[in-house]
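1. no sequence for this one, just the structure:
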């Protein structure tokens, strides 16, 4: 099971790095900017989480696997975009892989928070931050409204998955691995339904009197 989580983490890191490079390409950034955006998307959420939790050395400092994967995938993505039509990929492909990475990152964030002996609400928040933090940094640097703040059902899926994860562990006595799996399944289900059926949250808009 641990090996499965490891490879899913690698997959999530790679997909998040690709999404950062794609945003950089659309914004007309140079290769250095694209690598920075790719790496920040991949490891940004976990970095912020570790800083908030005062978790000692940030995760990619003690084990640089995710950092290396993010850099290498970002560089390869730049070459693909430069010499192929990779940027015109079908949107559902990256969205589907992104859903897998998102579910793993949220689960890792919740587990790390629980290990830091915080309450359930904080654990959920740390899971959501781990999942969406890098994407928020990516979009802010690219001068876009972060996807998590738009109508797509994204952060909502993370919150639901985090709640299932924490509830399964704290109230139903499941171990962390099985609790994480339940949370991941919840996130994947909501995200895949949103992708397939184009589900969206209503926008917040004020009605102006004529």
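-> Great, that's in hand. Model, not experiment: these values are computed from the prediction.
2. contacts and neighbour counts: CA atoms only from here.
-> Fine.
3. residue ranges of the strands in the protein, please?
-> Using DSSP state E, the strands of the chain do not appear at all; there are none.
4. quick one: the helices in it?
-> Shown for the chain, the helices assigned by DSSP state H span residues 2-26, 31-53, 59-62, 65-83, 91-115, 120-141, 155-170, 176-197.
5. how about those helices in JSON lines, adding distance to residue 148?
-> Output for these, formatted as JSON lines (distance: least, Cα to Cα, whole Å):
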{"stretch": "helix 2-26", "distance to residue 148": "14"}
{"stretch": "helix 31-53", "distance to residue 148": "13"}
{"stretch": "helix 59-62", "distance to residue 148": "24"}
{"stretch": "helix 65-83", "distance to residue 148": "21"}
{"stretch": "helix 91-115", "distance to residue 148": "12"}
{"stretch": "helix 120-141", "distance to residue 148": "7"}
{"stretch": "helix 155-170", "distance to residue 148": "6"}
{"stretch": "helix 176-197", "distance to residue 148": "13"}
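6. can you count the residues close to residue 5?
-> 17 (other Cα atoms under 10 Å).
7. Skipping adjacent residues, who's closest to it in space?
-> residue 104 (7.3 Å; Cα to Cα, 6 or more residues apart in numbering).
8. Give me the distance between the one you found and residue 22.
-> Per Cα to Cα, to the nearest Å, residue 104 is found 21 Å from residue 22.
9. Which of these two has more residues huddled nearby?
-> Per other Cα under 10 Å, whichever of residue 104 and residue 22 has more neighbours is residue 104, with 31 against 22.
10. quick one: the more buried one from residue 167, how far?
-> Taken as Cα to Cα, the span from residue 104 to residue 167 is 17 Å.
11. Then residue 196?
-> Note on residue 196: its distance to residue 167, by Cα to Cα, is 28 Å.
12. Quick check: nearest residue in space to residue 184, chain neighbours excluded?
-> Per Cα to Cα, 6+ apart, closest to residue 184 is residue 103, 4.7 Å.
13. The one you found and residue 158, how far apart?
-> From residue 103 over to residue 158 (counting by Cα to Cα), the distance is 7 Å.
14. Mutual contacts of these two, please.
-> Overlap of the contact sets of residue 103 and residue 158 (by Cα atoms under 8 Å, 6 or more residues apart in numbering) consists of 131, 187.
15. Tell me which residues touch the spatially most central residue of the chain, please.
-> What sits nearest the mean C-alpha location of the chain, by Cα atoms, centre = their mean, is residue 131, with 3.3 Å. Counting by Cα under 8 Å, 6+ apart, residue 131 touches 45, 46, 102, 103, 105, 106, 109, 158.
16. second one coming, line it up with the first:
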């Protein structure tokens, strides 16, 4: 129940971030909804395709689509107010990243993937929607730039992999690993940590 609630919170956060980006790009209401849905559901769809789960889980459960579409429409209608809740959106986004990255790893392990493959699939689950969003908006994906985002997702996925190798109960391990992802992400935002870029690249 807790993981389901956190997953829904993550979906709402991802859909809101995608919809806000689409509003800033001056897309129409249909475009805003599409980008919101893609941001929220893209990672899970990529995960299921990689694991051979057809049709993808999020496309079989209509509440996922309904929640994400409703969130995108709310953002479209009230985007000035939503934009003011930046810290709350960032926290919810971090929670979503943690939940999706760790749950994606757990699902991959349960589907028979190796620990190595499961960790990569888990990271992809967490960041896939954001990458798809940026590509739709013709931007270099945020996770490929300086921010500590993909590395936080990979750290959480790796913790789940370690727990699996040590035969620890998957439920508590997933929750703890998700919390670690949130902590890394929020600490990086607070301290303004960034991954290094090549010297002389024109970025500082």
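-> Yep, that arrived. What you see is a predicted model; the values in this text were computed from it and never measured.
17. After superposition, what's the TM-score here?
-> Once superposed, chain against chain, the TM-score is 0.94 (TM-score structural alignment, normalised by the length of structure 2); 202 aligned residues with a Cα RMSD of 1.5 Å.
18. still on that earlier bit, ok, residue 196 and residue 167 of structure 1, which is more surrounded?
-> residue 167 (16 against 10).
19. What's the more buried one aligned with over in structure 2?
-> In structure 2, the residue paired with residue 167 of structure 1 is residue 162, using TM-score structural alignment.
20. cool, and residue 195 of structure 1?
-> So residue 195 of structure 1 corresponds to residue 189, using TM-score structural alignment.
21. Report how many residues lie close to its match.
-> 15.
22. for the one 10 residues further on, same thing?
-> Residues lying near residue 199 of structure 2 (other Cα under 10 Å) number 8.
23. any idea how far it is from residue 150 of structure 2?
-> 21 Å.
24. what do you get for residue 100 of structure 2?
-> Distance from residue 100 of structure 2 to residue 150 of structure 2, by Cα to Cα: 12 Å.
25. The two: who's more crowded?
-> In terms of neighbours (other Cα under 10 Å), residue 100 is the more surrounded of residue 100 of structure 2 and residue 150; the figures are 29 against 21.
26. What's the separation between that one and residue 80 of structure 2?
-> 28 Å.
27. contacting residues around residue 63 of structure 1?
-> Contact analysis of residue 63 of structure 1 by Cα under 8 Å, 6+ apart lists nothing.
28. Counterpart of it over in structure 2?
-> So, by TM-score structural alignment, residue 63 of structure 1 is matched to residue 61.
29. Please apply the same query to residue 100 of structure 1.
-> The alignment partner of residue 100 of structure 1 in structure 2, by TM-score structural alignment, is residue 95.
30. could you measure the match of residue 167 of structure 1 against residue 106 of structure 2, distance?
-> Residue 162 of structure 2 is 11 Å from residue 106 of structure 2, by Cα to Cα.
31. And for residue 68 of structure 2?
-> Counting by Cα to Cα, the gap from residue 68 of structure 2 to residue 106 of structure 2 is 23 Å.
32. and what of residue 36 of structure 2?
-> According to Cα to Cα, residue 36 of structure 2 and residue 106 of structure 2 sit 25 Å apart.
33. between the two, who's got more neighbours?
-> For residue 36 of structure 2 versus residue 106, neighbours defined as other Cα under 10 Å are more numerous around residue 36 (34 against 25).
34. Hmm, residue 18 and that one touching each other?
-> Yes: if you go by Cα atoms under 8 Å, residue 36 of structure 2 and residue 18 touch, sitting 4.4 Å apart.
35. what do those two both touch?
-> 72, 133.
36. What's the local residue count around the counterpart of residue 80 of structure 1 in structure 2?
-> Counting by TM-score structural alignment, residue 80 of structure 1 corresponds to residue 78 in structure 2. Close neighbours of residue 78 of structure 2, defined as other Cα under 10 Å, add up to 11.
37. before we move on, what about residue 138 of structure 2?
-> When neighbours are defined as other Cα under 10 Å, residue 138 of structure 2 has 10 of them.
38. Then the one 4 residues further on?
-> Counted with other Cα under 10 Å, residues neighbouring residue 142 of structure 2 total 17.
39. can you check residue 206 of structure 1 too?
-> Residues near residue 206 of structure 1, counting by other Cα under 10 Å, number 6.
40. same thing with residue 71 of structure 2?
-> Applying other Cα under 10 Å, I find that residue 71 of structure 2 has 23 neighbouring residues.
41. separation between it and residue 192 of structure 2?
-> For residue 71 of structure 2 relative to residue 192 of structure 2 (Cα to Cα), the value is 28 Å.
42. What of residue 73 of structure 2?
-> 31 Å.
43. Which one's more surrounded, the two?
-> Neighbour tally, residue 73 of structure 2 and residue 192, criterion other Cα under 10 Å: the higher count belongs to residue 73, 19 against 10.
44. Check whether the more buried one really touches residue 31, as I assumed.
-> No: with contacts defined as Cα under 8 Å, residue 73 of structure 2 does not count as touching residue 31, sitting 10.6 Å away.
45. I figured residue 98 of structure 2 hits residue 155, correct?
-> No: Residue 98 of structure 2 lies out of contact with residue 155 (Cα under 8 Å); the separation is 9.6 Å.
46. Mind listing the shared neighbours of these two?
-> Counting by Cα under 8 Å, 6+ apart, the residues touching both residue 98 of structure 2 and residue 155 are residue 181.
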